[in-house]
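Undergrad: Sequence and predicted model, in that order:
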Amino acid sequence: MTKYGFLILVFCNSALFSQKGGDSLALISEVKIDAYKKPTPFITSTKSVSVASENLLNQNTPERMLESVNQIAGARMEERSPASYRISLRGSTLRSPFGVRNIKVYLDDFILSDASGNTYFNTLSPELIDRMEVYKGPESGDYGAVTGGTLLLQTKKADNLSVNLATGSYGTFNQSIRFSKQSGKHFFEIFENYYRTDSYRKQSAAERKLIFLKDRFQYTQKASLHAMLLFSDLKYQTPGGLTLEQMQIDRKQARPATATLPGAAEQNAGIRNRMILAGVSHEYNLGPQFSHFILLQGSYVDFENPFITNFENRFEKNFALRTHFNYEKSWNTVSLAWRLGFEGGINTILIKNYDNNKGNESNPQNFDQLKNTSGFYFLSQKFNIAEKLFTDISISLNSNAYEWERLYPVSGNGKIHFKNQWLPNFGITYLLGKGFSVRVKAGKGNSAPTNEEVRSSDQQFNLNLVPEYGWNKELGLRKQFGNTIFIEGSYFDFRMKDAIVRRQNEAGQEFFVNQGSTSQKGFEVLLESKSFNFQNDFPSRFKFRISGSFYNFKFENYTGNNQVFSGNDLTGVPATTINSLLNFVFLKKLSIDYSHFYTSKTPLNDANSVWSESSFVGNIQFRFPVNFEKARLNLYLQIQNLYNTDYVLGFDTNAFGSRFYNPAAKRNFIIGAKIDF
């Protein structure tokens, strides 16, 4: 039997098991989403949102959140090499060769994204995150100007003392300690993590050290103060992309030298990113209906990137403020909530490029400075009539500007202020019956070029770049069947103008251009069961989850390099992804997570002349708890790429010289133990 046939059989078996399900845990439809301090039952939310809680987050390997993100319809995480990954929400990687752009990221109260829209997501440890909410498409009101989406990451909110140790293939080692506790009026958390790996390919070792501290001080019944400190020291080597022929000869090799350029290993290509982020937030209830929130934070980033053609240093300073007033009022069958606020940030970056002498700085090339200032005022409202009709309407006024200055070898400066944008967002949900809702949503998104796009690795200021923007419209259904099965389906139609796309020159350096428009239509579906208790030992419990994304993304009015690309499929976006997670519990102890990820073929350049192969990857995880008098030992074994598939987990799209491919590891394992006291 083929592995595809086996997957279909497992899906069918899961449906049969679900018909025999006994009692269940909390209703899936009653899960609460935060929506930035406005808790709402999932079934009545107007948002295009998915939640990754403990069951999904347990799938992650120590270095990434890829397994959790990729189980979510409409979300996709790619890894070019360990610690070099990117996140896409509904195709937003079109402009992200690496890292996270065009997606707003928050950590508890605090803002991880800088004022230009870039987020160093890879500085975080997956173990730090206790819950993740993924908002797909423009939200515009409370979250500002993005077209991709928003991530809300949450850390621990309950007492915990745990130690985690793991080791695995390719010299992988991971260690973490977490201590969180309510002590009087304080809830504090200390989290420490160390991770390293030699990795599958040459020139792709990675190492991360992280410390996270927080304290939530409820000093009166009406007010609380929240302080946070995050320090991350990340360094990883970058092997570079291969051609198809090079990958077929040796999947493990780093980018080799050419007649004109040295190779990745010879130049010791890699990244060193040291970041410190600190902030305080304050909440105060002014009365029965009024409350106020304010946040102040700052961060510093020391970034080094020895590359094939240069050695780049970046020094970044970031400051941000968020504040809003809230009003809530309820009558017999009607409730109303309003929020008026502002969020803004300043990002200053000094960039120095030198010749790269085998991983060391040599002769200076260019020194430049950028200052980005962005912000938005927002007004949002929630309306609830008789627990049947729910509205979420918001509008924001967004501004973005940057100043640039060339310091060496010549001098020059300038300032660009993009046109202010009014971005409305409308959402309505109607509850047709218990556990059955329909929702409609429309919103406008706008995304200005980031610092790395204005001044990209070709070391030129791209002063002609303008923000991309567009309207998103969608329709969704959520239905709970018989207190056992939950299904959600969403159809969206997003039309983007002035799309920002990536280009590479012959040296492998990137630059960005605005190219025409896109039509992005898609259908996303989620089918999830309760955790069924069979009242016996074999099996004891069972739960399944299946998600899928089916896209028709096209370029419109798009020409480049004297070619017409209109009507072509959107670069780097697979038309179909189908993911599944089956959880079995045997003997009331042994837990088995069996997951699959199918990805259809993907266009690797705008001309659609090169496509990837489709891929089918399976993972399996075994977890076994051992209880002691005052502690619990959780043993686990993860086997990644169970079928030993040859596949690529992150492509370099539009790569010069057809160096599209970053091969993923073959079958590998991680074994570990976590002790909860």
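TA: Arrived safely. Numbers count the residues shown, from 1 in each chain.

Undergrad: C-alpha only now, for contacts and for neighbours.
TA: Will do.

Undergrad: Need the residue closest to the centroid of this protein.
TA: What sits nearest the mean C-alpha location of the chain, by Cα atoms, centre = their mean, is I87, with 4.5 Å.

Undergrad: Checking that residue next. Helix, strand or coil?
TA: Under the three-state scheme (DSSP: H, G, I helix; E, B strand; the rest coil), I87 adopts strand.

Undergrad: gap between the closest residue to it other than its chain neighbours and S92?
TA: The shortest distance from I87 to any residue other than its chain neighbours is 4.4 Å, reached at M77 (Cα to Cα, 6 or more residues apart in numbering). Distance of M77 to S92, given as Cα to Cα, to the nearest Å: 11 Å.

Undergrad: With R541 instead?
TA: Noted for R541: a distance of 38 Å to S92, by Cα to Cα.

Undergrad: do G270 as well
TA: The value you get for G270 to S92, if Cα to Cα is used, is 24 Å.

Undergrad: More neighbours: the two, which one.
TA: G270 (25 against 22; other Cα atoms under 10 Å).

Undergrad: ok, that one touching N310?
TA: No: G270 sits out of contact with N310 when judged by Cα atoms under 8 Å, with a separation of 11.4 Å.

Undergrad: G482: neighbour count?
TA: For G482, the count of nearby residues is 8 (other Cα under 10 Å).

Undergrad: swap that for F486, sorry
TA: Under the criterion other Cα under 10 Å, the count of neighbours that F486 has is 21.

Undergrad: want to compare, so here's the second one:
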Amino acid sequence: MMKTWLLISLAVLAMAPVCAQTNLPRDTTPVLQTVIVKAYDQNRQLKEVSAAINVINTAQLERYNNTNILPALNATPGVHMEERSPGSYRLNIRGSTLRSPFGVRNVKVYWNGIPFTDPGGNTYLNQLSYFNINSIEVLKGPASSLYGAGTGGAVLINSQPDELQPGINLQYSTGSFNSQNINAQVILGNNEHSNTFGYTHQTSDGYRYHTNMRRDVATWETRIKANDKQQLSASVLYGDLYYQTPGGLTPAQYNANARASRPAAGAFPSAEDAQAAIYQKTFLAGINHQYRFSENLQNTSVVYGAFSNIKNPTIRNYERRTEPHFGGRTVFNYNKQWQQSSLQVSFGGEGQRGFFNTKTFGNAGGQPNVVQTDDDIDNYIYSGFVQSDLHLPGNWSVSAGVSINKSSITITRLTGAETGKLTATFNSEWAPRVAISKKILPGLLLYGSVSRGFSPPGTAEILPSTSIINTSLQAEHGVNYEAGFKSNWLQQRLYVEVNAFYYQLKNAIVQRRDASGADYFDNAGSTRQRGIESQASYQLLPNSHRFVSNARLWASHTYNKFRYHDFKVVTTDYSGNTLPGIAEHTMAAGVDVTTRPGWYINLTWFYSDPTALNDANTDMATSYNLAGGRTGWRTSLGKTLIMDVFAGVDNVFDVTYSLGNDINATGSRYFNTAPGVNYYGGISFRYRFGSNQ
């Protein structure tokens, strides 16, 4: 049925440009789009920033299936997002998933300037729908000098464009595995005072057995410009997420039936019999205030409160977590301009506090029974930071920053034989960063940087799903050396960026899994992480006054040589082995074509090298190639309404591969199979109030 629907849609799309009565307004500029970076409080063009930063804008997000951000992030060098089952995400920036059995750890995430990573170190990125994201900035490598503790990097997510267009946005899409996605958004007001209301409902039966998913997200965002000096904005989000967890498969199970969920084994029930799943609800509200004291000095401050409630029946127990937390961040920016020089100084602080509770029960077919453990968790993390950026004559720039960080986790066990209080505190860790750049030609910037990263173990690592408290874990830290260039050529139609890094990480925290699939963590000595990340984008056409108005080729490549430098477990020496879960080479490439009548096509290819699955490197996930594409017709229906009809296919060659391997899994239960060939299609309408188009 889905294939028939797709063929009909493609036929309609092929005829649509001929039948179109009204053409869309098009940008006739032949050069690549100017990208402004807000990371490190730079507010400068991407090509002028001396850091490895990738910006994923709306156009890059919209070229895929509009259900999640995974494919757009995986086209980014140095970044790899995984989906173990629908709704279960992991985000890898330069090896950060070493600590992530699920979710996002060791990466600091902000949403509309609000800390989205909780004080325990977890980020529930799956509580955001695709439609809660307008742009993403990915900071690769240690960003602790301005964004607190973390060795993996930082992600800045913005939900709204700088210029709002009042109106109504509606979209519906459907696809393979009975996937359905509905989004409605209403934007009222203007750039002085606006309100945005949004709601998304998404469901899927999933590719594997026992992978049903449902997500509902409601948001309200407001922006008030009181006067030329101050602006106030607020973001409120409520997310209700449910997804089944099928569990990892052994190589034999994976080869016999890759779509299966974990079967019963010994004393452990199957994932289906245990009704293994995640029930997750999150409420978050944050207020952002910007105030300009003078032409040279301004402040941005954020305060927020959040509450998450998680229920997680597994094959070994049933876990309930309540996680209320609050926090804030304030940044002062001072700017001074001279004839050929300028100085910007940013300073401030960030703090978060959580009062969590985690209870584990026996699991009786998906229902809790006898209490096994009951833990109160008091956690906090604070940081203070300062950064200066000096731009000198001769196109030289120097950036220097440092932060000081403190964190603490106190766990009070309320039940059982081992009741009492245990505290792990990590004090006064300094995280400096220095970068220097030189524009040696009008289109060529060279830069280099040295930074130190610091990341204490999070709450879920001190108290993992084994329910065994481990206060012996130490914070990981390391020094990152980086150099690269950014260039614009051929009248700014060709953009090329290459950066190389060498990261020495000590006390690296790595994930283990026991026979039941529960995770626990160890410090793994030291690692040496070397890599080269490159990307290029080329605007094919010198002008857009033709049938094809825009055509772009792009490609990215990541080379990672990540090795254990000094790591022994009892008498076993893993020194020199490849870090598990990280492919040595990944590549992505694509072509985007848009025509003046409104028809467009986006084609994408992705390749991953084989990946080690354990510290011993005795088991490997095979390499794989993926190909897919989207085509559609976008046109104006009158002056105020834009329609977009689209259809597409992912994994067109039906490749069997695992996306989100459970590394170091006992019993070799590594594999979480990704979907085979799958199709999607949909329609969207954008109605603009008072539009003059």
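TA: Happy to help now that I have it. Note that this is a predicted model, so its numbers are computed, not measured.

Undergrad: so what number do they get for TM-score?
TA: Overlay of the two chains. TM-score (TM-score structural alignment, normalised by the length of the first structure): 0.94; 655 aligned residues with a Cα RMSD of 1.6 Å.

Undergrad: And the strands in the stretch 301-450 of the second structure, which stretches?
TA: With DSSP state E, counting those that start in this stretch as the definition, the stretch 301-450 of the second structure shows strands at residue ranges 318-337, 342-364, 367-392, 396-413, 420-441, 444-455.

Undergrad: if we can go back for a sec, aligned partner of the residue nearest to the centre of the first structure in the second structure?
TA: Counting by TM-score structural alignment, I87 of the first structure corresponds to L91 in the second structure.

Undergrad: Against M2 of the second structure, how distant is that match?
TA: Spatial separation of L91 of the second structure from M2 of the second structure under the definition Cα to Cα is 30 Å.

Undergrad: same check, this time on F426 of the second structure
TA: Following Cα to Cα, the distance that separates F426 of the second structure from M2 of the second structure is 54 Å.

Undergrad: now swap in S204 of the second structure and tell me
TA: Where M2 of the second structure is concerned, S204 of the second structure sits at a distance of 14 Å (Cα to Cα).

Undergrad: what about those two, which has more around it?
TA: Shown here are S204 of the second structure and M2; by other Cα under 10 Å, S204 has more neighbours (21 against 16).

Undergrad: Would you work out how far apart the start and end of stretch 174-183 of the second structure are?
TA: Counting by Cα to Cα, you get 12 Å between the two ends of stretch 174-183 of the second structure.

Undergrad: in the first structure, what residues pair with it?
TA: In the comparison with the first structure, stretch 174-183 of the second structure aligns to the range 167-176 (TM-score structural alignment).

Undergrad: Once you drop chain neighbours, what's closest to E67 of the first structure?
TA: The spatially closest residue to E67 of the first structure, leaving aside those adjacent along the chain, is N60, at 5.3 Å (Cα to Cα, 6+ apart).

Undergrad: Make sure that neighbour is indeed in a helix.
TA: No: counting by three-state DSSP, N60 of the first structure is not part of a helix but coil.

Undergrad: what's the burial count for it?
TA: In terms of burial, N60 of the first structure registers 16 neighbours under the definition other Cα under 10 Å.

Undergrad: Could you do F628 of the first structure as well?
TA: F628 of the first structure is surrounded by 9 other residues when neighbours are defined as other Cα under 10 Å.

Undergrad: Need the counterpart of it in the second structure.
TA: Across the two structures, F628 of the first structure finds its equivalent in L637 of the second structure, going by TM-score structural alignment.

Undergrad: Would you check that that match makes contact with M643?
TA: Yes: if you go by Cα under 8 Å, L637 of the second structure and M643 touch, sitting 6.9 Å apart.

Undergrad: and the aligned partner of N268 of the first structure in the second structure, which of the three is it?
TA: With the correspondence set by TM-score structural alignment, N268 of the first structure lines up against Q275 in the second structure. When states are read from three-state DSSP, the local structure at Q275 of the second structure comes out as coil.

Undergrad: who's in contact with Q275 of the second structure?
TA: Contacts for Q275 of the second structure (Cα atoms under 8 Å, 6 or more residues apart in numbering) come out as 244, 313-314, 365-366.

Undergrad: how much space between it and I315 of the second structure?
TA: Where I315 of the second structure is concerned, Q275 of the second structure sits at a distance of 8 Å (Cα to Cα).

Undergrad: how about the helices of the first structure, start to end?
TA: Per DSSP state H, the first structure carries helices over the ranges 3-19, 54-57, 66-69, 244-249, 451-454.

Undergrad: Make a markdown table out of the ones you listed and add mean neighbour count.
TA: Compiled in a markdown table, the helices of the first structure are given as follows (neighbours: other Cα atoms under 10 Å):
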| stretch | mean neighbour count |
| --- | --- |
| helix 3-19 | 13 |
| helix 54-57 | 16 |
| helix 66-69 | 23 |
| helix 244-249 | 14 |
| helix 451-454 | 22 |
